[in-house]
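>>> Sharing a model that was predicted from the sequence below.
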Amino acid sequence: DRISELPDPLICRVLYHLPTKDAVRTSVLSTRWRTLWLWVPRLGLNYRVFQKKKMPWLILVTGFFDSDRVRCGVKLRCRFNKGVDYYNSYVTPWIDAAVKRKIQHLDDLIITKWSAYFHGMPLSLYVCETLVSLKLDGVFLRDSEFIYLPSLRILHLISMMNPNEATFERLISSCPVLEELEVDSSLNDDVKVFRVISRSLKRLSVQECMSEVVIDAPRLGFLSIDSSLSGSYMITNTMDTNVKFVIRLGTYFGDFDETSILSNRKRFCNCLSGISKVRDMTILGVGLMVYTMLIPVYITCTYSIMKGYSCLRWLPTILESFPNLKSLTLECDELQLEDMDEINISYVPQCLLSSLEFVDFNVPLSSVVGEMNMVRYILENSAILKKLTLHLHKDCSTNDEMVKKLLKIPRGSTKCEVVFFDWGKK
């Protein structure tokens, strides 16, 4: 056939665009095709997928790791079905073979996810000189006196078990060129503090960490914290102004007693104090309620996106923390109308008077009083506003009486332009 007449590298490019299970199935076509799938530059060895196809998964994977293919820079994804402890005895020999053949990318190594059993980190991974990216899920970080990963740039640790504080700190500090770190759901209550100390780290994402997180990364350009504030975050090395900061808060304070609320506010203040000089900030989630009755932390941020459920009630208090704000995007999918009527319109934050130039009110506007009050508050009090973008509810149109009323609102800035879009379009 014509395809078989093509050179091997070109056939491998064709197989690259197929799911791994289909690429493997081509091995039965002829003797020549038997090993071609091994040379595909990206493979996903998912136990569940191959099990559904009734393929000899164990023989297949063992054959792959025993081949010379691993050394050629393949991007490998390994997923083992939850609860399949039988295959765990093969994991370490497989990984040892990959390290011996100088593997560069081991992504999504998931072992018995959501099982009570966590496979221990193969010690050979701690000293793999060629590894560039490593993404682990459901792995126990075994303690080791010697760790050195001189080429590792990307490290993701999902649902990990950690024996002690020193092991995690040693792992991070032993990656001299690490640029991206993601830590999601540490499951060991005995570890009280996670220390992220790195002189090379550029991107850091921390999600649902129950412990205290101490960050010392002076080259950081992006920081994302996704938390219910059950843990605390301390940034010891003040961030550069060019850092992009994203924080997602998931705590609803109405269900907690006053002591818990005050404790969470204190944690949030400590976190913000370390990023007070950033210019680009995104705040997401119902945890914006943390600002209620909160003493502002002054942040030199000039670009901010705030997303959350019914967050607008606290807008004046929030803006008080951003005296240099130039651009603001507000995003809410739903609004509690009774809260909208409680907006404190008597106080005008400094940024509205001296710096705010662009506002995108990315909320589906209708003709309710609370929404009209918010738009009026921004228009009347923003002294140098250049552009206000409003998004209309699907039941509204630019010819509605509401739009006419909005355009008649007095503007604090003579240069302000009001632009309308349909909700969800721009």
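Perfect, thanks for sending it.
>>> from here on, contacts and neighbour counts on C-alpha atoms
Noted.
>>> OK, contacts around residue 233?
Going by Cα atoms under 8 Å, 6 or more residues apart in numbering, residue 233 touches 212-215, 267-268, 270-271.
>>> another structure for you, compare them:
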Amino acid sequence: MDDDRLSELPDSLILTILSLLNMNDVVMTTLLSKRWKNRWTTVPCLRFDPPFKHNKWVEYSKFVSGALAQWKGAKIMKLTIIFHGHGSSPSTDIDSWLRFAIEKQVEKLLVVFKNDDAYLVPQCLYSCSSITELSLSKCSLKIERNVQWNQLKRLAIYQTDALSGDVMNQILVGAPLLEELVLLVLWGFEISENFNIRSTSLKILEINGCNVKAEAELRICAPNLLSLEVSASVCGSCLLYVPSLTTATLCFDDYSITREDMAPLGMFHQVFHSIRHVENVSLSNWSIQFLADMKENDMPVQFPNAEFLKISVVKDQQMHDVLVVLESFPKLKTLIVHEFGRIHNSVASEMTSRGPSLLHLQKVESFVLECHGSISPLVRFLLENAHVLQKMVVDLYGQRRDKEAYISALKELLGMRRSSPYAEVIISPRSLAFKF
């Protein structure tokens, strides 16, 4: 009973465990015994979480500076700095911490800054050739020298309201091995000039929250890109060259502008035509509408290789438009539908005779997140026309608030005709986790 079994663990395992903890807890291990007095000073992963109270910045700053001053490791594998505060920017302190990390050849760096003002990244960071992963939240980028991120594989920039095309180009030129780029900017970030993302190393690209102005152009040239996610309002041009793409998510929804303010339908036709070879597709409400309009205007786009499709209905959508989109996926095997609004069954009878080819559809997941009081007409249509359907998972989470609507929806679902003898209808467990 007196054995110190924790201390008997290999040093490598102890350091791995400590690397998963906040530095406040790591430093407190000095109280365990004399053997643990200096163990924390060589932990390779350092995470400094902010204090709960905003007025504790001075204490937080002293703790971080003191911990780094006593740290004796040869190399920092990962450094995480998170600051929540208000008022003047503590940039001087953070600058010194980053310089220390660069001297210790930091590989992974995460800086989360949630102050009133954005944090201006120091110039020394751009010459950190040891870094492999970099995440910056609410940080301002102003590059005055050549970027030397020769080992960088992943870059994530969050909550920035200013990111010019020139800065993006400098980053991509200085990061020749970059494989993943995530740009989660604040809604309202405007691309008012040409914004090019050109890279032969990129494999994953996510752009979320930008507004391509009418006079601007967003151009993505990434011949080896495998996954692309674009969430933006597009009033200007968007050009894609992504021949290796396998997964695409397109969200052009922005209810702050009208359809007339968006780019012409021909521009969106170019975008969809550029990704017609993909295998996995996710479409938002407006993307569904664009595909349906293209079909009506004799410029349909087919996805002959796509076996997976996810659609999100955010507001009222016509059943006709959804079925027209399904016609564009002749080899579809898996369909996921998220209904944040209602699908209207105004012309379902018309579509039944010339409905989409569902010869390959095997699995459907339907999530209804609003209380409609009845099963989606799309679910009924798929059950009645998907001849090889094997599994239909229905999530009635939105119905749980109304007992009568929930029971009525269940009865309706169980009474629906199924064209496939193998079709298994499953109620999501989340739908059953309720109290009347």
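Arrived safely, thanks for sending. All values derive from a computational prediction rather than experimental measurement.
>>> related to what we said a few turns ago, which single one of the contacts of residue 233 of structure 1 is nearest to residue 61 of structure 1?
Here the nearest of the contacts of residue 233 of structure 1 to residue 61 of structure 1, counting by Cα to Cα, is residue 213; it sits at 37.8 Å.
>>> Now do the same contact list for residue 362 of structure 1.
So, once contact is read as Cα under 8 Å, 6+ apart, residue 362 of structure 1 ends up touching 329-332, 389-391, 423.
>>> can you map out the helices along the stretch 301-426 of structure 1?
315-319, 337-340, 350-354, 369-381, 401-407 (DSSP state H, counting those that start in this stretch).
>>> just checking, which of the contacts of residue 233 of structure 1 belong to strands?
The strands, defined by DSSP state E, take in 212-215 from those.
>>> Mind giving me the ChimeraX select for those residues, buried ones only?
The following ChimeraX line selects those of those that are buried, judged by 16 or more other Cα atoms under 10 Å:
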select :212,213,214,215
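>>> superposed on structure 2, where does the longest strand along structure 1 end up, distance-wise?
Taking DSSP E as the criterion, structure 1 has its longest strand at strand 358-365. Compared with structure 2 after fitting, strand 358-365 of structure 1 has a mean deviation of 4.2 Å; criterion: mean Cα distance after the TM-score superposition for structure 1.
>>> ok now that strand, how far from the chain's centre?
Per Cα atoms, centre = their mean, to the nearest Å, the displacement of strand 358-365 of structure 1 from the mean C-alpha position of its chain is 24 Å.
>>> which one in structure 1 is aligned with residue 84 of structure 2?
Correspondence of residue 84 of structure 2 to structure 1, assessed by TM-score structural alignment: residue 81.
>>> doesn't residue 114 make contact with that match?
No. Shown here, residue 81 of structure 1 and residue 114 do not form a contact pair, counting by Cα atoms under 8 Å, at 9.9 Å.
>>> Of the two, which one has the most company?
Per other Cα atoms under 10 Å, whichever of residue 81 of structure 1 and residue 114 has more neighbours is residue 81, with 18 against 13.
>>> burial of residue 339 of structure 2, as a residue count?
The number of residues packed near residue 339 of structure 2 is 22, by other Cα under 10 Å.
>>> thought it was touching residue 367?
Yes. Residue 339 of structure 2 lies in contact with residue 367 (Cα under 8 Å); the separation is 6.0 Å.
>>> Just the angle for the longest strand of structure 1 relative to helix 369-381, thanks.
Counting by axes from the mean of the first three to the mean of the last three Cα atoms, to 10 degrees, strand 358-365 of structure 1 lies at 170 degrees to helix 369-381.
>>> Thank you, goodbye.
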